[in-house]
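A.B. asks: Predicted coordinates and the sequence they were generated for:
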Amino acid sequence: MMIENDFDYETRHNHLMIGGVDSVELAHKYGTPLVVYDVSKIREQINHFKSVFEDNQVEYEVSYASKAFASVATYQVMKQENCHIDVVSGGEIYTALQADFPMDKVSFHGNNKSVEELVMAVKNHVGVIILDNFHEISLLNQVLEELNTTTNVMLRITPGISAHTHEYDQTGQVDSKFGFDVESKQAEQALKMVLDNPRMNMLGIHAHIGSQIFEVNGFVMAAEKLVDLSAEWHQKFDYQPQVLNVGGGFGIKYSEEDDPIAPEKFVDAIVKAIKKRSNQKGINLPAIWIEPGRSIIGPAGYNLYTVGSRKDVSGIKSYVTVDGGMGDNIRPALYQAKYEAVIANKANDKPKSTPVRIAGKYCESGDILIQNINLPRTQPGDILAMFATGAYGYAMASNYNLNLKPAVVFVENGQDKLVIKRQSYEDLVRLDLKY
């Protein structure tokens, strides 16, 4: 049975199904809190992106933004789908290596890469290092000279375009910790330094205007600005980028208030804008790269919790408490992010008219996962399933209050597979030393 509401979901015997697997059985088998990914949804979105590029007949890369959720199993799926990935730390590089991911299909981002991380990237032949500041150009040159080698690089620029999104999710405006500013000629200065360095092959330009964006205009403006900059640099320095990397940030549906267009429609608009502008400027059409993370992994994720205590006070919205919270999903506390949920073992039951709050177990008043939701009457032991939790949930998980990080399970075609074990208490103190 398929339920029609803010999120379409399949049920069987009144239980929420995920990837052909009973979510209640998953909760009982692996324990809760539990993070579950429907792998078929991941593959489906990747293929939607690829189809846009192929329909437009342009060279491209779909580069998965690892920071949304990185694990050995995630990188294995990306490898199976012939994806590129972007990484932002030595830890993500190391994890990709454990997955036997092809390093030539890796971009290395970050605004404060260490010498150790740059050495790791260069020694493991990472495909391209995306330079973020002048200090980094100097550090990378030092590493390349010491290792007597070369590498591909891109410049991350700030195009001066602000995304209409949460303040912390805006990264393309001039006042940003990321990238070389275009208007002040920082980007041009950086280009000269790279072009003059025989150890650096200037592959292209990168820009990222923000995250969880619902409007196409900002992406189109940024794409056009990248082409304009390419034309300017072609005229001034006889340099033309082989690649324009337009980043990611395509918004997804988290709650009934969200009304995003399909992520692939953003990409179609970007590609068409670059093709048109390149033709107008008389420059060669570059390869176009995108870096979606949330839009690939977010809708595929579910968080399963067991309901515990309930607090009912006359005239006050009730608190329904679950066995997880801000330790496995910090976004509601950090960004005031909103989510939808169902009682997985009562998935077809009619919700009560009186809304409740879903509270976490952490010792913080702000540990509220959902502020306002109508659910069937809850009982201790019920399983609550939150939708679209696949991005920046487990990736930002902590051991606050010394709670354990949850297990992660991949499901596909009716089969479930444990891909990250639940932490144990022994894991919590493994690195602790007695005083």
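C.D. replies: On my side now, so go ahead.
A.B. asks: CA only for contacts and neighbour counts going forward, please
C.D. replies: OK.
A.B. asks: L203 and L431, how far apart?
C.D. replies: 41 Å (Cα to Cα, to the nearest Å).
A.B. asks: this is the comparison structure:
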Amino acid sequence: MRAHEAGALHADISNRGPAWLHTPEDVNALLPTLWPRSVTRGADGALAVAGLSVRDIAAEFGTPVYVLDEADLRSRCRDFRAAFPTEDVYYAGKAFLCRAVVRMIAEEGLHLDVCTGGELATALSAGMPPERIGFHGNNKSAAELSRALDAGVGRIIVDSFTEIDRLTALARERGVRPRVLVRVTVGVEAHTHEFIATAHEDQKFGFSLAGGAAANAAFKILDEGVLELRGLHSHIGSQIFDASGFEVSARRVLALQSQIRDARGVELPELDLGGGFGIAYTTQDDPATPQDLAKRLRKIVDSECAAENLAVPHLSIEPGRAIVGPSVFTLYEVGTVKNLDGLRTYVSVDGGMSDNIRTALYDASYSATVASRASGAEPMLARVVGKHCESGDIVVKDEFLPADVQPGDLVAVPGTGAYCRSMASNYNHVPRPPVIAVRDGQARLIVRRETEEDLLALDVG
């Protein structure tokens, strides 16, 4: 590439990219919206979380490591509870789930949404009251549904006619009447990545509203009388910043609510508007506060219920990313630094797509900072990459890091609490990192690091 082309690329990335680090004075800065609330840069230049230096974390637990600020996570739970005091807030466990997190969200008064038998097992083993659990999923097996019924799960969100028949048969066998919601596909474009937009018609989730399947599912449940239909459910996608999608979704779901009332004389008492609330991964993201979300959603529902002459149903929402995402950062150690003729510098760390697949899978953007020290060096355009045998093994596509970044430095990537550990893999036979929780200057292991022995123990050939 010619020099002027490289310069133009650098300028373009500088203008549009996620980095905020444009001067030597800024290269050590931390943007508060990207980090757990207790993260600071100390007098020695190293990051600290809840008073504990990342140097000490790396020395005790190794790298890579997911670092969870427990007080931050709990405070975000409380923020949602305060914003939605009369509604039910279901933490979406798919974002990240382990027994310690189950206990935290339970203690903070949240409900829990699970979508597999494994997530249900984790919730129950951690002592989550089953009546505060909701069970999602587009292909729940008979064994999973049986376990949910036997445990007394509070609600099951049905996703297909096959599931309705399956659950009805299991409920009859047990003589129980489980509470269910019908998941409605409302045909709303959520302005997000194709793979995480879940309410358009051509996808696997829910019952189509436009095609009449959603109404027929509700009628089937009501007519058979075995399952207790409590309401309707809509989830339009993930990492959403624009409330207009929720407005359209609520309007369409409540119109169906009105149709059900007119056809069967039943006014369903509940409505779940799902989750997908966005967080800040870069300076270009501007998420709403829980208070703003609550105000907007209530206004939307109140208005649409008035238009349809419906009583306002009991609302529930399902934040996952918005709670755990900002509460976690991943700490890596730099292994190699490779400069490509002034175009870009590749900073290779000891993790990668096995602990954060989102950049490769969704073209997601992240930020990063040198965490073990401050630097007075000039900023340089860098790409933080992993150790895996893939050219797409990118952790942070574009970031300004100090030009003196070197092997042995610690690099921290914020906003990795949601879908990073949950979607982690053993690609290239790399063991998955541990998760630690830090509170009041003390760290505890909540998910241990996998070892090569763990990998070999599963290989029985």
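C.D. replies: Thanks, I have it. All values derive from a computational prediction rather than experimental measurement.
A.B. asks: Drop the TM-score for these two in here.
C.D. replies: Here the TM-score for the pair of chains, by TM-score structural alignment, normalised by the length of structure 1, is 0.95; 428 aligned residues with a Cα RMSD of 1.6 Å.
A.B. asks: what about L203 and L431 of structure 1, which has more around it?
C.D. replies: Each of L203 of structure 1 and L431 has its neighbours counted (other Cα atoms under 10 Å); L203 has more, 19 against 7.
A.B. asks: Show me what the more buried one aligns to in structure 2.
C.D. replies: In structure 2, the residue matched to L203 of structure 1 (TM-score structural alignment) is R230.
A.B. asks: can you check R357 of structure 1 too?
C.D. replies: Aligned against structure 2 by TM-score structural alignment, R357 of structure 1 finds its counterpart in R383.
A.B. asks: Now name the helix or strand holding its match.
C.D. replies: Element membership for R383 of structure 2 (DSSP states H and E) is strand 379-385.
A.B. asks: Equivalent analysis for I300 of structure 2, please.
C.D. replies: Under the criterion of DSSP H and E, I300 of structure 2 resides in helix 290-308.
A.B. asks: buried set for the following helix or strand past that helix?
C.D. replies: Downstream of helix 290-308 of structure 2, the first helix or strand assigned by DSSP H and E is strand 314-318. Neighbour counts over strand 314-318 of structure 2 (16 or more other Cα atoms under 10 Å) mark 315-318 as buried.
A.B. asks: residue boundaries of the helices in the stretch 51-200 of structure 1?
C.D. replies: Along the stretch 51-200 of structure 1, the stretches classed as helices by DSSP state H, counting those that start in this stretch are 72-80, 90-98, 115-123, 134-147, 186-195.
A.B. asks: need the longest strand for structure 2.
C.D. replies: As assigned by DSSP state E, the longest strand anywhere in structure 2 is strand 328-340.
A.B. asks: what stretch of structure 1 does the next helix or strand after that one fall on?
C.D. replies: Next along the chain after strand 328-340 of structure 2, taking DSSP H and E as the criterion, comes strand 344-349. Mapping strand 344-349 of structure 2 onto structure 1 (TM-score structural alignment) gives residues 317-322.
A.B. asks: From the chain's centroid, how far away is the matching stretch?
C.D. replies: Centroid separation for stretch 317-322 of structure 1 versus its chain: 29 Å, with Cα atoms, centre = their mean, to the nearest Å.
A.B. asks: mean distance, it to its aligned residues in structure 2?
C.D. replies: Superposed on structure 2, stretch 317-322 of structure 1 shows a mean distance to its aligned partners of 1.0 Å (mean Cα distance after the TM-score superposition for structure 1).
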